[in-house]
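# Sequence first, predicted coordinates after that:
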Amino acid sequence: MATVGLTYFDGRGLGEIVRFTLAACGIEFTETLLQERQEYEKLLEEGKLMFHQVPLLEIDGLELVQSGAIVRYVARKGGLYGDSNEETSKIDMFYEGTRDFYKSFLYLVFQDPKEVLAAAKAKALPRYLPIFDQALKKNGTGFLVGESMSLADIGLIEVLLSVTEYFGEETLSDYPSLKAFKSMMVSQERIAAFLNGPQKKGGNTDAYVATCRRVLKLDI
């Protein structure tokens, strides 16, 4: 089997959802962690970065960019994208909602962490936690869509792990369906192996931010 390769940075950012999805699908992958501007420019010269950005996933002879396109390809490949057009549409809807929620944490360290977390606590948590709690309760299977894990669930567990990391487990105390969902998801064999393995990244660090700025010439 050809090697599946992910190119990103040694941090979460937009690459962590790709790692999560690959792990949930049982797809082994190697990582290239960018450190220098020259590495990024080489990828550009080789025509691998269509929109001049990472993550880049090389899989099945494809060179995929755009994290949404990447995870959908992987989810289809791994059977995490529904059994009907209706289910797929619902998965997309919930997944996009998790991405809106996750944006609350995306710029931690790039911007003042206290301000980012204060905004997340004041605006994102009271907006999104009730929505996803009710969605899980309504579906009644423990998952957001259907009777098995999907890409929507991968998106939700990623952001819930950030919520409890920064605000504590008690944040979910008023949301029993979310609390049960988190417990169930982290006990899934493949998810548990990923969370306890070397490819799971820690929170953003100053070194990670400096590398991103250097490689991409960011001004944020």
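Received the coordinates, thanks.

# can we go C-alpha only for contacts and neighbour counts from here?
OK.

# tell me how far stretch 210-220 is from the chain's mean position?
For stretch 210-220, the separation from the chain centroid amounts to 21 Å (computed by Cα atoms, centre = their mean, to the nearest Å).

# nope, stretch 40-59 is what I was after
Counting by Cα atoms, centre = their mean, stretch 40-59 comes out at 20 Å from the chain centroid.

# what are the ranges of the strands in the protein?
5-8, 30-33, 56-59, 62-65 (DSSP state E).

# With Leu34 as the reference, measure out to the closest residue to Asp219 other than its chain neighbours.
Here the nearest residue to Asp219 in space, its sequence neighbours aside, is Arg213; by Cα to Cα, 6 or more residues apart in numbering that works out to 7.2 Å. Here Arg213 is placed at a distance of 11 Å from Leu34 (Cα to Cα, to the nearest Å).

# ok, structure two:
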Amino acid sequence: MSGKPRLTYINGRGRMESIRWLLSAAGVEFEEIFLQTREQLLKLCQGKTMMLEALAIRKLLIFSYISGKYNLYGKDLKERALIDMYVEGISDLMHLILLFPFSPPEAKEKSLATIAEKATERYFPVFEKVLKQHGQDFLVGNRFSFADVQLMEAILAVEEKVPSVLSGFPQLQAFKTKMSNMPTIKKFLQPGSPRKPPPDENYVATVKKIFKLD
């Protein structure tokens, strides 16, 4: 890949948002091309450049590539295994958040309750315990990694829906403060950055049209 990485996706969060987070946390500038029609998607899928610059179908491969290239993947195989384990757990929570905008209106309340329950009773307690036990600033090896980026993304995504979600997690509150003040993340959280807003009705309609979800 030469020049800036190029991300091709719909103009919204979706599965691409975690890649935006990771590149931005690494201080990497990137370009974006936004899909607007199904024809563009089909043409892209028939091309020969999908591996690292198009849709996040091969998401884990892209994560590994970026993390390894920009020193966000631990110092050895043991740390890499821990990072992978934490990221996989966070991805389960993020999947619930990803699906939420597509829930029918009558199921929104139940879906939101599920997200809150999973976050406070299953996922966040694990990370609270990890941070408390080793007393370090970061999840793995006391150095900034992909796992920290994913956790920060998940915290903010859940807080958008459940503002008080961290009330019982002092370690995660401190973690969020530290991450928010890291220069690259602080920049990504500012208006005008590549970070996308929460999905709205227009985004949901575009996704359904392009991927034929109806």
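Happy to help now that I have it. Just so it is clear, the model here is predicted, and its values are computed rather than measured.

# hang on, the earlier thing: I'd like to know how far the residue nearest to Asp219 of structure 1 sits from Val74 of structure 1.
Computed as Cα to Cα, the Arg213 of structure 1 to Val74 of structure 1 distance reads 28 Å.

# Who has more neighbours out of these two?
Between Arg213 of structure 1 and Val74, counted using other Cα atoms under 10 Å, the more crowded position is Val74 (22 against 15).

# longest helix of structure 1?
In structure 1, assigned by DSSP state H, the helix with the most residues is helix 85-106.

# coming back round to it: just give me the match in structure 2 for the residue nearest to Asp219 of structure 1.
The alignment partner of Arg213 of structure 1 in structure 2, by TM-score structural alignment, is Lys208.

# I figured its match hits Asp214, correct?
Yes - judged on Cα atoms under 8 Å, Lys208 of structure 2 makes contact with Asp214 at a distance of 6.1 Å.

# if you compare the strands of structure 1, which one is most tucked away?
Each of these was scored by mean neighbour count; the highest is strand 56-59, a mean of 22, by mean count of other Cα atoms under 10 Å.

# Run through the neighbouring helices and strands of it.
Judged by 3 or more Cα pairs under 8 Å, 6 or more residues apart in numbering; DSSP states H and E, strand 56-59 of structure 1 is in contact with strand 5-8, strand 62-65.

# pretty sure Ser150 of structure 1 contacts Ile91?
Yes - using Cα under 8 Å, Ser150 of structure 1 is in contact with Ile91, at 7.1 Å.

# aligned partner of Gly68 of structure 2 in structure 1?
Aligning on TM-score structural alignment places Gly68 of structure 2 opposite Arg76 in structure 1.

# contacting residues around that match?
By Cα atoms under 8 Å, 6 or more residues apart in numbering, Arg76 of structure 1 lies in contact with nothing.
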